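Novice: Quick one: sequence plus predicted model below, questions after.
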Amino acid sequence: MASRGVSLKAKGKSSKGKASEEKTACECLKEWTTWTMRKAKVVTHYGFIPLIIIIGMNSDPKPQLSQLLSPV
């Protein structure tokens, strides 16, 4: 009888896993930049108005908080 060879190659996603683990410097920089910009967007979104209030309260004619928040 003829013996049949058994293939030991990995199939499917496991063979692609090694390729995704090896990242180039450009890809790492791109990931880091994207992560940083997302965090900066959140900080800017939630920190802008409190920053304006703090700057307004430290100005020369010291307004009260109600004066800063009123639309008039």
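Specialist: Nice, thanks for sending it over.

Novice: contacts and neighbour counts: CA atoms only from here.
Specialist: OK.

Novice: on contacts alone, who are the packing partners of the helix or strand hosting M37?
Specialist: Applying DSSP states H and E as the criterion places M37 in helix 25-57. If contacts are counted by 3 or more CA pairs under 8 Å, 6 or more residues apart in numbering; DSSP states H and E, helix 25-57 sits against helix 65-69.

Novice: second one coming, line it up with the first:
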Amino acid sequence: MASRVSSKGKGKAARGSRGSGGRWTGRCVKEWSTWAMKKAKVITHYGFIPLIIIIGMNSKPKPQLSQLLSPV
């Protein structure tokens, strides 16, 4: 008689194949969060001073741009 081949795997390969979806999701989330943090760092770096100037220009006494930029 011919021997039957089992469709179920044995050992580590069978256990690892079930959890591979979770690893892929975790890796995707990690890459996305890293990408988002890099973009947020650049936006914060280049956008902070213009934001302060815009907030200062929209305040009640309405200072001129030269008054906002001067340290005195």
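Specialist: Perfect, I can see it now. Keep in mind the model is a prediction, meaning the values are calculated, not measured.

Novice: Give me the TM-score for this pair.
Specialist: Comparison of the two superposed chains (TM-score structural alignment, normalised by the length of structure 1) gives a TM-score of 0.68, and 51 aligned residues with a CA RMSD of 1.3 Å.

Novice: what distance separates the helix holding M37 of structure 1 from the centre of its chain?
Specialist: Chain-centre distance of helix 25-57 of structure 1: 9 Å, with CA atoms, centre = their mean, to the nearest Å.

Novice: Same check on stretch 63-72 of structure 1?
Specialist: Chain-centre distance of stretch 63-72 of structure 1: 34 Å, with CA atoms, centre = their mean.

Novice: Other residues contacting it?
Specialist: Stretch 63-72 of structure 1 is contacted by residues 53, 56-57 when judged by CA atoms under 8 Å, 6 or more residues apart in numbering.

Novice: In ChimeraX, select just the buried ones from those.
Specialist: To isolate the buried members of those in ChimeraX, using 16 or more other CA atoms under 10 Å:
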select :56,57
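
Novice: export the contacts of stretch 63-72 of structure 1 to TSV and tack on distance to T33 of structure 1?
Specialist: Shown next, in TSV, are the contacts of stretch 63-72 of structure 1 (distance: CA to CA, whole Å):
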residue	distance to T33 of structure 1
I53	30
G56	33
M57	34
